[in-house]
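Enquirer: Could you work out the structure for the sequence below:
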Amino acid sequence: MVVAGGNGQGNRPDQLSYPYYVFVDRDHSVYMSEYGNHRVMKWEEGAKQGIVVAGGQGQGNSLTQLNRPLGVIVDQLGTVYVADQGNHRIMRWSKGATQGSVIVGGNGAGAQSNQLNRTEFIRY
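Expert: The predicted structure is shown next:
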């Protein structure tokens, strides 16, 4: 059974490009980070195409962009948390938001108290 994608590699709402991490919420919606499209997609149960819930504005470091996102989790309010590996930060995207906020890191790679280095996983 295909629950997301299945229409070849690409950036349309019914396609994925290098999906990495998956999170399934209580409503059985599937959230998937896409390394290739620099976005996080949400696929509701039975949907034929996904919805961009984080990033999707190309590769970059603005608050509307992600750079090689990996780990993703979603809380009970629908807030999406993303390990933005290429930007060395953890971002939070409120439900329905068009831009996220940096909650940890974002000051380049390093070992200082305000830095992360190639963030990959998120757990709660």
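
Enquirer: drop to CA atoms for contacts and neighbour counts, all remaining ones
Expert: Will do.

Enquirer: tell me the centre residue of this protein?
Expert: The residue lying closest to the centre of the chain (C-alpha atoms, centre = their mean) is Val40, at 3.3 Å.

Enquirer: Report how many residues lie close to Ala111.
Expert: 9 (other C-alpha atoms under 10 Å).

Enquirer: Not including adjacent chain positions, what is the nearest residue to it?
Expert: Asn117 (7.4 Å; C-alpha to C-alpha, 6 or more residues apart in numbering).

Enquirer: shouldn't that neighbour be in contact with His88?
Expert: Yes. Counting by C-alpha atoms under 8 Å, His88 is a contact partner of Asn117 at 5.3 Å.

Enquirer: Same drill for those two, tell me which one is more crowded.
Expert: Between Asn117 and His88, counted using other C-alpha under 10 Å, His88 has the larger neighbour count: 25 against 18.

Enquirer: The structure of the following sequence is requested for comparison with the preceding one:
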Amino acid sequence: DDQTIYICDQSNHRIVEWKWHAMSGQLLAGGNGNGSGPHQLDNPRDVIVDKDRDSLVICDWGNRRVVRWPRRNQRSAETIISNISCRSLTMDDTGSLYVAEDGKNEVRRYQGGVLQGIVVAGGNGEGNRSDQLS
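Expert: This is a model prediction of the structure:
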């Protein structure tokens, strides 16, 4: 809305916010070296903003998790999905999270704290048929 972009700075294991016309970015998450602690990220791959909860939702690929990181408190993250090689994610207007996972050729929807997502696209192996993703 305010022309701010959020960047997964993978090799630096952090999320950086860049405001319109800014000369430098502001650290929002990670930046404490790679690791699996609640204040660390390891090769983050995607980030979205959850405006309703004033937080970032991050694909923490190297740690095989999806975390929620408060935008105002940069200290620690809450793991919301474990054991997942998250490649990308998005959220709909109801707060459901959609996650694409490396090597699975599918997109899963996670609603309201459910630990096992439901396949909503793909899930029929790799390929170019209309019921497949690659």
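
Enquirer: hmm, back to that, mind telling me what the residue nearest to the centre of the first structure corresponds to in the second structure?
Expert: Val40 of the first structure maps onto Val66 in the second structure when the alignment is built from TM-score structural alignment.

Enquirer: Could you do Gly100 of the first structure as well?
Expert: Aligned partner of Gly100 of the first structure by TM-score structural alignment: Gly117.

Enquirer: Check the gap between that match and Asp60 of the second structure for me.
Expert: 17 Å (C-alpha to C-alpha, to the nearest Å).

Enquirer: and what of Asp92 of the second structure?
Expert: 20 Å.

Enquirer: more crowded one of these two?
Expert: Ranked by neighbour count (other C-alpha under 10 Å), Asp92 of the second structure and Asp60 place Asp60 first, with 29 against 10.

Enquirer: Look up the closest residue to that one, ignoring the ones flanking it.
Expert: Closest residue to Asp60 of the second structure in three dimensions, ignoring its sequence neighbours and counting by C-alpha to C-alpha, 6+ apart: Pro44, at 4.4 Å.

Enquirer: check contacts around the residue mapped onto that neighbour from the first structure.
Expert: Using TM-score structural alignment, the equivalent of Pro44 of the second structure in the first structure is Pro19. Taking C-alpha atoms under 8 Å, 6 or more residues apart in numbering as the criterion, Pro19 of the first structure is in contact with 32-36.

Enquirer: repeat that for 7 Å
Expert: Taking C-alpha atoms under 7 Å, 6 or more residues apart in numbering, we find Pro19 of the first structure in contact with 32-35.
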